[in-house]
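**Student:** the sequence and its predicted three-dimensional model are supplied below.
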Amino acid sequence: MKLNSEYWENRYQNLQTGWDAGQITTPIKAYIDQLEDKNIKILIPGCGNSYEFEYLIQKGFQNTHVLDYAETPLENLKKRIPNYPKDQLILGDFFDHHETYDLIIEQTFFCALDPELRKNYAQKMYSLLKPKGKIAGLLFQFPLTESGPPFGGSKESYIELFSPLFQIRKLETAYNSIKPRQENELFFIFTKK
C-alpha cells in the first residue's frame, strides 16, 4: 500500500477518516491556550481537517500555515474559514516544503507516515524550524506493527529518534487525551538544538 496523495485523497472522499476527532483535541487545545506570542509562525503538517488550525485562528494566531497533500481537507478549511489567506493553506508534500517556522504542531501526521520515513521526518522537522524552534503535539504509544496507519511507537524509540536533533523538553503520557485515545498518547515538546 502506497501512502501517497491519492491514498489520502481517497480516504477523505470516502469519509474513511477515523482519526478525525471532529474538534480540537484537549492536549493540543491546552498547549495552545498557554502560548503567549501571537506573532509566531506556526505550521501544522499533514493537517487534515485541522480543528487545531481553526482554533489558532480564533485565538489570534494569524501567521499559521497548514500543509497537506490531499486537496479535500484544504477545501474543507477554505469553506470553514473563507476569509483566511489562501497562500497559508498549502497543497504539497511535507518533504518538499522549505519554509521555516517557530512552532510546528504534530497531530496525527507522524503516525500516518510509513515508519521507514521516521528518520527523514525528524530531519525535515529540524530543517523547517528556526533556531530554538519547537515541535509540540502528540505521538501514539502502542506497539509498532506493520498494519497501519496509524503506526505506533514507544517513548524509548522516540527519544532515540529525536534526541540527536532536539532537546526533549517534555515526553509523557497525556493526562487529558480524548476518551478513545486515553493512555495511548504521549504529549511532547521538542526544541531544536
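**Tutor:** Good, I have the coordinates.
**Student:** CA only for contacts and neighbour counts going forward, please
**Tutor:** OK.
**Student:** so who does the nearest residue to residue 131 once chain neighbours are set aside touch?
**Tutor:** In space, and not counting its chain neighbours, residue 131 is closest to residue 192: 6.5 Å by Cα to Cα, 6 or more residues apart in numbering. Going by Cα atoms under 8 Å, 6 or more residues apart in numbering, residue 192 touches 126, 129-134, 165-167.
**Student:** just those residues now: which is nearest residue 23?
**Tutor:** Within the contacts of residue 192, proximity to residue 23 (Cα to Cα) peaks at residue 134, which comes in at 23.2 Å.
**Student:** which parts of the helix or strand harbouring that closest one are buried?
**Tutor:** For residue 134, the element it lies in under DSSP states H and E is strand 129-140. For strand 129-140, the neighbour count (16 or more other Cα atoms under 10 Å) marks 129, 133-140 as buried.
**Student:** that strand: what's the following helix or strand?
**Tutor:** Once the chain leaves strand 129-140, the next helix or strand it forms, by DSSP H and E, is helix 155-162.
**Student:** relative to its centroid, which residue of the protein is most remote?
**Tutor:** residue 83 (23.0 Å; Cα atoms, centre = their mean).
**Student:** against that first model, consider the following:
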Amino acid sequence: MAHETNFTDFWQQHYRNDRTPWDLGYPTPVFARLAASGDYPPGQMIVLGAGRGHDARLFARHGFDVLAVDFASEAVATMHLLNDAAHPVQVLQADIFELPMGMNGRFDYILEYTCFCAIDPARRGEYAALAARLLKPGGLYIGLAFPIGRRSGGPPFVVQPDAMIELLSEHGFSIQQREFPHDSVPSRQNIEELIILKR
C-alpha cells in the first residue's frame, strides 16, 4: 500500500484512542439476517479487516469455521479477549495483501465490511485479485459496500458499487445479489449496499 506505514499508524491510533465510528459495537444487522437465513451453509470463511470481530463471532456462532484478519494490534487484542471458547474464531494479525499463498482456494466465503473503503484505492485491483485467489471455485464474496458516494479524500475512501462489481468481475466473479438493505443501521441507510458475488 502506498504510505502503508502511515495507514497502519492511522488505524492503530484510532483503535488506541477508541475513535472507531465504523465499529457498531455489535454484529452488523444485515449479516445477522444472512447468517440466520439458512441460505448459506456453514463453511470456511475469512473476514478481511475484521476489526474487533463482531461479525466474525456472529458467523462462528452459526457454525462457520472463521478466520478473522486485521493488521491493527489493538483490534486483534480485542478479538482474542472476546473470543468464545464454545464458538472460537481463528485470529490472525496480518496485512491482507501479505496473506500466504497456502491460503489460496481455501475459503467458501469472504466477508467484508469497512475494509475495502480503508485501503488505498490504487490497490483495489490487488484486492480483487486477492479475493479471487482466496476463494474456492463457487465460493461467495459477501460484501457490504460502505460508504457509497463520490467525495474525494480518505480514508475511509468512498465506494462506488458498480465499479466494485466491475472490478471483481474482471477477476472471475459474477453478481448473485445486490440490495440496499432494509436493516442497515439508521445512520447508514442508502449509503451502503449488500453485494454478493460468486467466484
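**Tutor:** Ah, there it is. Fair warning: this is a prediction, and the values are worked out from it, not measured in the lab.
**Student:** can you redo the buried residues of strand 129-140 of the first structure as TSV with distance to residue 179 of the first structure?
**Tutor:** Output for these, formatted as TSV (distance: Cα to Cα, whole Å):
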residue	distance to residue 179 of the first structure
129	32
133	30
134	27
135	24
136	20
137	17
138	15
139	16
140	14
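**Student:** with adjacent residues omitted, what lies nearest to the counterpart of residue 56 of the first structure in the second structure?
**Tutor:** Using TM-score structural alignment, the equivalent of residue 56 of the first structure in the second structure is residue 59. Nearest residue to residue 59 of the second structure, sequence neighbours excluded (Cα to Cα, 6+ apart): residue 35, at 6.3 Å.
**Student:** the one you found should be in a helix, yeah?
**Tutor:** Yes. Assigned with DSSP: H, G, I helix; E, B strand; the rest coil, residue 35 of the second structure falls within a helix.
**Student:** let's verify the counterpart of the residue farthest from the centre of the first structure in the second structure: helix, strand, or coil?
**Tutor:** With TM-score structural alignment as the criterion, residue 83 of the first structure lines up with residue 85 in the second structure. Put simply, residue 85 of the second structure is coil when judged by three-state DSSP.
**Student:** now do the buried residues in stretch 115-122 of the first structure.
**Tutor:** Result for stretch 115-122 of the first structure [16+ other Cα under 10 Å]: buried residues 115, 118, 121-122.
**Student:** neighbours of the match of residue 56 of the first structure, how many?
**Tutor:** When neighbours are counted by other Cα atoms under 10 Å, residue 59 of the second structure registers 25.
**Student:** what's next to whichever helix or strand it is part of, contact-wise?
**Tutor:** For residue 59 of the second structure, the host element (DSSP H and E) is helix 54-61. By Cα under 8 Å, 6+ apart, the list of residues contacting helix 54-61 of the second structure from outside reads 25-28, 31-32, 35, 47, 50, 66-68, 83-84, 87-89.
**Student:** which among these count as buried?
**Tutor:** Buried subset of these (neighbour count, 16+ other Cα under 10 Å): 27-28, 31, 35, 47, 50, 66-68, 83, 87-89.
**Student:** tell me which of those fall in helices.
**Tutor:** Under the assignment DSSP state H, these contribute 31, 35 to helices.
**Student:** just give me the longest helix of the second structure.
**Tutor:** helix 4-16.
**Student:** I'd assumed residue 189 of the first structure was in a strand, is it?
**Tutor:** Yes. Under three-state DSSP, residue 189 of the first structure sits within a strand.
**Student:** correct me if wrong: residue 180 of the second structure contacts residue 194.
**Tutor:** Yes. Contact criterion Cα atoms under 8 Å: residue 180 of the second structure and residue 194 qualify, at 6.2 Å.
**Student:** of the two, give the one with the bigger neighbour count.
**Tutor:** The residue with more neighbours, out of residue 180 of the second structure and residue 194, is residue 194; 19 against 15, by other Cα under 10 Å.
**Student:** now do the contacts for that one.
**Tutor:** Residues in contact with residue 194 of the second structure (Cα under 8 Å, 6+ apart) are 142-145, 177-181.
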